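Enquirer: A structural model of the following input is requested.
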Amino acid sequence: MRYYPIFLNLENKTCLVVGAGGVGKRKIQSLLDSGAGHVTIIDTRKADVEMESIMRPDTVTFQCREFVESDLSGKFLVIACTSSEVVNQRISTLCADRNILCNVVDQPEKCSFIVPATIKRGDLTVAISTAGQSPAMTKRIRKDLQEHFGNEYAALLTLMGRIRPLMLGLEQETKQNTAVFRSLVNSDLLIVIKNKNLDAAREILKESLPEPLYANIPEMLDGLI
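Expert: Okay, the predicted model is just below:
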């Protein structure tokens, strides 16, 4: 099956995770890291020390009991990672009936979406999927990408995020802004950031940016190099 790639905005969204073992804890943390509005956790085991740490935010609710159908009410996204095939299948079927996004860990045939392997560098997220054909190849590709995309990519992305509103504030034509953005990302900024060469970074910005933004260069680079 060929999947449709998508990044979800979980802000103000209510999510449910059924099963809070090792895998479940990782799934819960990834939802919280992605800004989920609220995460409800259901598990038949009492919360351990690690779970208690995860539960600290006000956006998390833990309930020690069996899953029931009403748990799906109002949920935007559901992750099932219990040790019971029966429970996982039931959750999958109920979610399908209600058009709720559902992921059953390690069972793509029961999922309405799968969670790809990812690498993250600040606000940069690179996702990899082999459509379930080869998890081993997915891991190999992720390893290769981790070696290629260093922390300088996160710094450059932060820099571009600082520059963009300032450029738009000049109210130039779109083609002028586009030319500046392309010039910056295709320059040697990645290299000089990686090498922590602040003077070279300043020079590149002066070469690419409109003169009215020269005074903003120190704040653009603050803390990045």
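
Enquirer: only C-alpha atoms for contact and neighbour calcs from this point on.
Expert: Will do.

Enquirer: where exactly do the strands run in the protein?
Expert: When secondary structure is read from DSSP state E, the chain shows strands at 14-18, 38-43, 60-64, 77-80, 101-104, 117-121, 124-128.

Enquirer: among these, which is nearest Ile193?
Expert: strand 117-121 (14.2 Å; CA to CA).

Enquirer: Just want the angle from the closest one to strand 124-128.
Expert: Taking axes from the mean of the first three to the mean of the last three CA atoms, to 10 degrees, one finds that strand 117-121 is oriented at 160 degrees with respect to strand 124-128.

Enquirer: Check which residues of strand 117-121 are buried.
Expert: Taking 16 or more other CA atoms under 10 Å as the basis for neighbour counts, the residues of strand 117-121 that come out buried are Ile119, Arg121.

Enquirer: for the residue lying closest to Leu145 once chain neighbours are set aside, what are its contacts?
Expert: Once its chain neighbours are removed from consideration, Leu145 has its nearest residue in Ile119; the separation is 7.6 Å (CA to CA, 6 or more residues apart in numbering). With contacts taken as CA atoms under 8 Å, 6 or more residues apart in numbering, Ile119 has the following neighbours: Thr125, Val126, Ala127, Arg142, Leu145, Gln146.

Enquirer: Likewise for Ala47?
Expert: Applying CA under 8 Å, 6+ apart, the residues contacting Ala47 are Phe62, Cys64.

Enquirer: Longest helix in the protein, by number of residues?
Expert: Scanning the chain for the longest helix, with DSSP state H as the assignment, gives helix 151-169.

Enquirer: buried stuff in that one?
Expert: Buried residues in helix 151-169, counted by 16+ other CA under 10 Å: Asn151, Glu152, Tyr153, Ala154, Ala155, Leu156, Leu157, Thr158, Leu159, Arg162, Ile163, Met167.

Enquirer: here's the other one to compare against:
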Amino acid sequence: MAETNNFLPLMLDLSGRKIVIFGGGSVGERKAELFCGCADTVVVSLDFSEKLQELGASGQVRLLRLDLAAATDSELGEIISGAFLVIPATSSSELNRKITDIAGESDILINQVDALGSVVIPSVIKRGDLVIGISTLGHSPAVSKYTRRQIEGVITPAYSDMIRLQDELRTYLKLHVKEQRKRKALLWKVLESEGVWNGFSESYEKAAENAYAIISDKLE
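Expert: Okay, the predicted model is just below:
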């Protein structure tokens, strides 16, 4: 098991990666909803929640029906083979440990729901291309949830629009301003403009109009 001070937050491209979740209850459902949009997600259980059945029917996850309590090490190992990440999320701590041990023998990354594994999955806030992960490394889920609520109150959906606008402005400025330092200063002027932020409440076009007005004024 990794030491807690060795954890480093990373953004990973999971395209084509196999994620195996053991357990078809509420925890497995939550994990599947998180991963199914970006990875090949497999959920293994004898029974599945209604939501997991919906995800399976729509092809967003693959459901593998298996009596995990009766499964042999060989069967579990075959299911785990080729996985990038394994998540033991059954209601049995003993079974979770067994799955963890089998995955660990193949140096597969493990996210344990009842202990600190090699991977900690943070609470995630997404605002378009802005992604924020929050974690207490399992020490206080309550603090993690509280922090998320606090941040969600500050990071409004307008942040997604601002990212889109900043990307648009960067392209524009590269064509019209040679000096990188000046381009950076202009982007910050827009980023710190109350008029631009307030413009998003009306429309993206209004905010963009205000932003280009700032840039044009500085370029004259």
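
Enquirer: any idea what the residue nearest to Leu145 of structure 1 aligns with in structure 2?
Expert: The alignment partner of Ile119 of structure 1 in structure 2, by TM-score structural alignment, is Ile125.

Enquirer: Centre of the chain to the longest helix of structure 1, how far?
Expert: Using CA atoms, centre = their mean, to the nearest Å, the distance from the centre of helix 151-169 of structure 1 to the centre of the chain it belongs to is 18 Å.

Enquirer: what's it in contact with?
Expert: Residues outside helix 151-169 of structure 1 that contact it (CA under 8 Å, 6+ apart): 121-124, 177, 181, 189-191, 193-194, 213, 220-221, 224.

Enquirer: so where do the helices sit in structure 1?
Expert: Using DSSP H, helices in structure 1 cover 22-33, 49-54, 85-98, 135-148, 151-169, 174-185, 189-194, 198-208, 217-221.

Enquirer: what's the most buried one of those helices?
Expert: With neighbours taken as mean count of other CA atoms under 10 Å, these reach their highest mean count in helix 189-194, at a mean of 19.

Enquirer: quick one on the thing from earlier: can you match the contacts of Ile119 of structure 1 up with structure 2 and say which hold?
Expert: Shared contacts between this structure and structure 2 among the contacts of Ile119 of structure 1 (both residues aligned by TM-score structural alignment, their matches' CA atoms under 8 Å) comprise Thr125, Val126, Ala127, Arg142, Gln146.

Enquirer: Val131 of structure 2 versus the aligned partner of Phe7 of structure 1 in structure 2, what's the distance?
Expert: Following TM-score structural alignment, the counterpart assigned to Phe7 of structure 1 within structure 2 is Met11. Computed as CA to CA, to the nearest Å, the Met11 of structure 2 to Val131 of structure 2 distance reads 9 Å.

Enquirer: For those two, work out which one has more neighbours and name it.
Expert: Relative neighbour count places Val131 above the other of Met11 of structure 2 and Val131, with 11 against 8, counting by other CA atoms under 10 Å.

Enquirer: Who are the contact partners of that one?
Expert: By CA under 8 Å, 6+ apart, the contact list for Val131 of structure 2 reads Val124, Ile125.

Enquirer: The same query, at a cut-off of 6 Å, please.
Expert: Under the criterion of CA atoms under 6 Å, 6 or more residues apart in numbering, the neighbours of Val131 of structure 2 are Ile125.

Enquirer: quick one: it and Glu152 of structure 2, what's the gap?
Expert: With distances taken as CA to CA, Val131 of structure 2 is found 12 Å from Glu152 of structure 2.

Enquirer: cool, and Ile134 of structure 2?
Expert: Ile134 of structure 2 sits 11 Å away from Glu152 of structure 2, taking CA to CA as the criterion.

Enquirer: Switch the buried residues of helix 151-169 of structure 1 over to TSV; also include distance to Ser208 of structure 1.
Expert: Putting the buried residues of helix 151-169 of structure 1 into TSV (distance: CA to CA, whole Å) gives the following:
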residue	distance to Ser208 of structure 1
Asn151	23
Glu152	19
Tyr153	19
Ala154	20
Ala155	18
Leu156	15
Leu157	16
Thr158	17
Leu159	13
Arg162	15
Ile163	11
Met167	11
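
Enquirer: which one of the residues you listed sits closest to Arg202 of structure 1?
Expert: Compare each of the buried residues of helix 151-169 of structure 1 with Arg202 of structure 1 using CA to CA and the shortest gap goes to Leu159, at 11.9 Å.

Enquirer: any idea what the closest one aligns with in structure 2?
Expert: When the two structures are superposed using TM-score structural alignment, Leu159 of structure 1 falls opposite Leu165 in structure 2.
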